[in-house]
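Engineer: here is a sequence with its predicted model. Questions after.
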Amino acid sequence: MKKITFLLLLSILSFPLLGSVTAYRGSILHFLEDPAQSRVLDESYQYIEDGLLVVANGKVKYVGEYQDIAHHYPEHWIKDYRGHLIMPGFIDTHIHYPQTEMVAAYGQQLLDWLEQYTFPTERKFADKKYARKISRTFLKQLISNGTTTALVFGTVHPQSVDALFHYAQKLNMRLIAGKVMMDRNAPDYLLDTPESSYEESKQLINKWHKKGRLLYAITPRFAPTSTPEQLRLAGKLKQEFPDTWIHTHLSENLDEIEWVKSLFPDRSSYTDVYHHYGLTSSRSVFAHAVHLEDEEYPLLSSSQSAIAFCPTSNLFLGSGLFNLKKAKDNKIRVGMGTDIGAGTSFSMFQTLNEAYKVTQLQKYPLSAFEGFYQATLGSARALSLENKIGNFTLNKEADFNVIKWAATDYQKFRMQFADELHERLFALMMLGNENNIKATFIAGKKAKLHRW
């Protein structure tokens, strides 16, 4: 241990003394494994009551006890957040930025909700100025809620993706997004064609993928709104650009599933539709998967595809209860998704609050340890980005939050009676909201939203 600390210290002190190194003092929590699948719970996470997180040039260079290393630093290098919790930034694995303005649209289930609210809203994004306006609001909401990485739907309009990436690049965010591909079963004003969706997506990939921290997701909305030819060309794009992502929806609603079966009668299941067209992979994320048939779990697992668990939207639209335990038992990676705007909050605290209720109804109460794992390292693994983000291991990108244990009078009162770590974390998970985010850091720099 002493040798490791010495080598880390040597690495840290080798940086020029020009402000490239900053250290953050506070209580630190991050995860090394899934607490629900670890044989020894204490080995799945690292919690340091008085810790120090050292960041150099946007990367993690040390995390450990304050007293072990603080004496090596000038006092002005250390930012003091004692009394707060420092955690990796939250990662949202499924969200629609164009739906920012329509959160809490009343009273429909999925298919009617799309027709009545979603499609008319997305029509507005043909106007690039409008797309830029909503992009700014959307990204500010992510940062205000401590979300530092997200997998994001645009609209069918290429300019919707241009606008989002433009501002995400200003923030230096690790963001994945893509243009919707949709050539049937939607209003004419939102339809593209198989050829235009292929060409426009390809142009966007060449323009934005791997530009800074930005990444591209090939994004067919869902199987019912794409013809077989469009899905074939989406698969062709994935073959041509294998390091891109696939982002779409799967088995959210029972009527939707029956619709898919009628549109693709030759396929054995909804998942098999995507698999047939080459859209399952280690970088494929399927939102919802609420009503999977038994044979779909092994197919998702063997193809190394991931699921985005979106509890607030599944409850809001009356879609059903996602079986988190069954997905994990089948070795399927699962991330958390707010699914704005069927989802009702940008807050990952509120998303985990609802996830607990969903799992509780299935007699699998979500622990706070598993919940915060799912919102950080678990979601990073679902996005195949665990080598870059998700925890504080050496040389990870330094995206993190400084969190207030209590942000309201009642939270302060409640925390007086929370003695153990899990009880404090669970109270935070159930009662927390954006007011608990004191500061959000992206690649080691505090996000300052007022500048743009």
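Structural biologist: Received, thanks.

Engineer: from here on, contacts and neighbour counts on C-alpha atoms
Structural biologist: OK.

Engineer: how far does stretch 243-255 stretch from start to finish?
Structural biologist: End-to-end distance for stretch 243-255: 33 Å, by CA to CA, to the nearest Å.

Engineer: repeat that for stretch 401-408.
Structural biologist: Chord length of stretch 401-408, first to last residue, is 18 Å (CA to CA).

Engineer: go on, stretch 201-220?
Structural biologist: 10 Å.

Engineer: mind listing what's buried along it?
Structural biologist: By 16 or more other CA atoms under 10 Å, the buried positions in stretch 201-220 come out as 201-202, 204-205, 208-210, 213-220.

Engineer: repeat that for stretch 180-199.
Structural biologist: Applying a neighbour-count criterion of 16+ other CA under 10 Å, one finds 180-184, 190-194, 197-198 buried in stretch 180-199.

Engineer: same check on stretch 326-342?
Structural biologist: 327, 331-342.

Engineer: and the comparison structure, right after this:
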Amino acid sequence: MNSQTFPPGCQAWRASILHFHDDPAFSERAHAWHEDGLLVVANGRVLAAGDFASLQSALPADAVVHDCRGRLIVPGFIDTHIHYPQTDMIASPAEGLLPWLETYTFPNERKFQDPAHASDVARFFLDELLRNGTTTAMVYCTVHKESVDAFFAESERRNLRMVAGKILMDRNCPDFLRDTAEGGVRDSEELIRRWHNKGRQLYAITPRFAPTSTEAQLRLSGELAAQYPDTFLQTHVAENTDEVAWVKSLFPGSRSYLDVYDSYGMMRPRAMYAHCIWLDDHDRARMRETQSAASICPTSNMFLGSGLFDFARADEAKVPLSLATDVGGGTSFSMLRTMNGVYKVARMGGTYLPALRMFYLATLGGARSMQLEGTIGNFAAGTEADFVLLDPRATPLLARRTERCDSLEELLFALALLGDDRCVAATYSAGARVHQAG
């Protein structure tokens, strides 16, 4: 008999339930699994997640119970690195990162000075995230304030938990995308005051990457991050060898690419560094010491030929890790397809990633890396009720494979290696359904 009681008007979902309270790489009891489970929600927050048999008696008479047996509920996926202005240029051919930027990215981003265009893309982008079960993302806008306003306005309308920021870029870019050191940071502060902590919206100070910011802009970005310590900071680091060499020529006094950011006070909790492929052990130790996080972008790294993320060295250093699509360098909005990619990247580097850890990286791993554990990422009581309903029979092949699964690991592995947007039966944000398949 369960001694707790739930308030009148609550809702509950009956299904198999999986969530995490630790990283499976470092704990043998990192996850909670309820094959016949119940998720109870009220006022946009989780009240409880557990076995149906132990929780059903605590439901009030007027509780609405959604019977979703045969499906799997997991926390909403968290994508820690994605570019919404690159939605329309996904799958654009190029020989590498730098020519890809010049040929496709910069010309496409020019369009986002038009608020109507920015709003149109923001709507489609958020629809696509939700269709793929992603309820939180760390999003790059463009240099234009209009692009940020359009994104946050659409996210706020849907009551999503999103992080985004205006790109800072004052050199080594086309004139039509160039801001100034002072002007870019001034615009960023204005946007922080307008959007940070407005509802569920959060702001990220966003220097694109070290080669496109002068020392003055990086210094001012670090000062802005110190002035607003609860904001986020996001940028790229050590994505490919040509980029690393370019940074060395621009900042000859820095020990490494990451050290450029470190020297301007940009390594701290809530700092997210995308890629982190060509780091050394000193860099990884600094990430652990400062609680700066790495965003692993496997489909992008394979698409652009950037390299393989080194899981063994990152885990040895205890670097905070998360998973990201990196659209439009990445080739899918689906975090399931991204798990497929990260499994293969890890194997090529000599590491075996269990499916449990892939699902951790896409949920609680993202929340921890963003310093948002307790707000999103799992089903601890009081967390925001962002969750996804996955259908393990979404395709004929998946149905045939999953009916032969003998363990949770096998089931999750099949979803990660064979799944995509078709597996997402429904997506919920703060307890409200924001996507329904079909």
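Structural biologist: Arrived safely. Given the structure is predicted, the values throughout are model-derived calculations rather than measurements.

Engineer: ok so, going back, just the buried residues of stretch 180-199 of structure 1: which are in helices?
Structural biologist: Among the buried residues of stretch 180-199 of structure 1, the residues falling in helices (DSSP state H) are 194, 197-198.

Engineer: any chance of these in TSV, plus distance to N387 of structure 1?
Structural biologist: Conversion of these to TSV gives the following (distance: CA to CA, whole Å):
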residue	distance to N387 of structure 1
P194	34
S197	31
Y198	30
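
Engineer: re the thing from before, pull the most distant pair out of the buried residues of stretch 201-220 of structure 1.
Structural biologist: Across the buried residues of stretch 201-220 of structure 1, the longest distance by CA to CA is 22.6 Å; it joins R213 and P220.

Engineer: the aligned partner of R433 of structure 2 in structure 1: what's it in contact with?
Structural biologist: Residue correspondence, TM-score structural alignment: R433 of structure 2 in this structure matches K446 in structure 1. Taking CA atoms under 8 Å, 6 or more residues apart in numbering, we find K446 of structure 1 in contact with 439-440.

Engineer: quick one, strands of the stretch 1-150 of structure 1?
Structural biologist: Taking DSSP state E, counting those that start in this stretch, the strands of the stretch 1-150 of structure 1 run over residues 21-31, 45-56, 59-65, 78-88, 90-96, 147-153.

Engineer: tell me the most buried of those strands?
Structural biologist: Each of these was scored by mean neighbour count; the highest is strand 90-96, a mean of 28, by mean count of other CA atoms under 10 Å.

Engineer: with structure 2 superposed, average distance for that one?
Structural biologist: Here the mean offset of strand 90-96 of structure 1 against structure 2 after fitting is 0.3 Å, by mean CA distance after the TM-score superposition for structure 1.

Engineer: report the angle between that strand and strand 147-153.
Structural biologist: 20 degrees (axes from the mean of the first three to the mean of the last three CA atoms, to 10 degrees).

Engineer: and strand 90-96 of structure 1, what does it pack onto?
Structural biologist: Packing partners of strand 90-96 of structure 1 (3 or more CA pairs under 8 Å, 6 or more residues apart in numbering; DSSP states H and E): strand 147-153, strand 333-336, helix 379-382.

Engineer: give me the stretch of structure 2 that the last one matches.
Structural biologist: The one in question is helix 379-382 of structure 1. Against structure 2, helix 379-382 of structure 1 falls on residues 366-369 (TM-score structural alignment).

Engineer: ok so, going back, between the ones in helices among the buried residues of stretch 180-199 of structure 1, which is nearest T248 of structure 1?
Structural biologist: Nearest to T248 of structure 1 among these: S197, at 14.8 Å, using CA to CA.

Engineer: now do the SS call for H236 of structure 2.
Structural biologist: Secondary structure assignment for H236 of structure 2 (DSSP: H, G, I helix; E, B strand; the rest coil): strand.

Engineer: translate it into the numbering of structure 1.
Structural biologist: Aligned by TM-score structural alignment, H236 of structure 2 pairs with H249 of structure 1.

Engineer: and what of R284 of structure 2?
Structural biologist: R284 of structure 2 maps onto Y297 in structure 1, by TM-score structural alignment.

Engineer: leaving out sequence neighbours, find the closest residue to its match.
Structural biologist: N330 (6.4 Å; CA to CA, 6 or more residues apart in numbering).

Engineer: what do you get for R14 of structure 2?
Structural biologist: Nearest residue to R14 of structure 2, sequence neighbours excluded (CA to CA, 6+ apart): L38, at 4.6 Å.

Engineer: same thing with Y356 of structure 1?
Structural biologist: Distance criterion CA to CA, 6+ apart; nearest residue to Y356 of structure 1, sequence neighbours excluded, is L366 at 5.0 Å.

Engineer: centre-most residue in structure 1?
Structural biologist: Geometric centre of structure 1, nearest residue: D92, 1.7 Å, by CA atoms, centre = their mean.

Engineer: that one touches G343, doesn't it?
Structural biologist: No. In this structure D92 of structure 1 lies outside contact range of G343 using CA atoms under 8 Å: 11.8 Å.

Engineer: and the residue nearest to R14 of structure 2, what is it in contact with?
Structural biologist: With CA under 8 Å, 6+ apart, L38 of structure 2 has these contacts: 12-17, 48-52, 55-56.

Engineer: re the thing from before, adding distance to A427 of structure 1, write the helices and strands packed on strand 90-96 of structure 1 out as CSV.
Structural biologist: Formatted as CSV, those follow (distance: least, CA to CA, whole Å):
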stretch, distance to A427 of structure 1
strand 147-153, 20
strand 333-336, 19
helix 379-382, 21
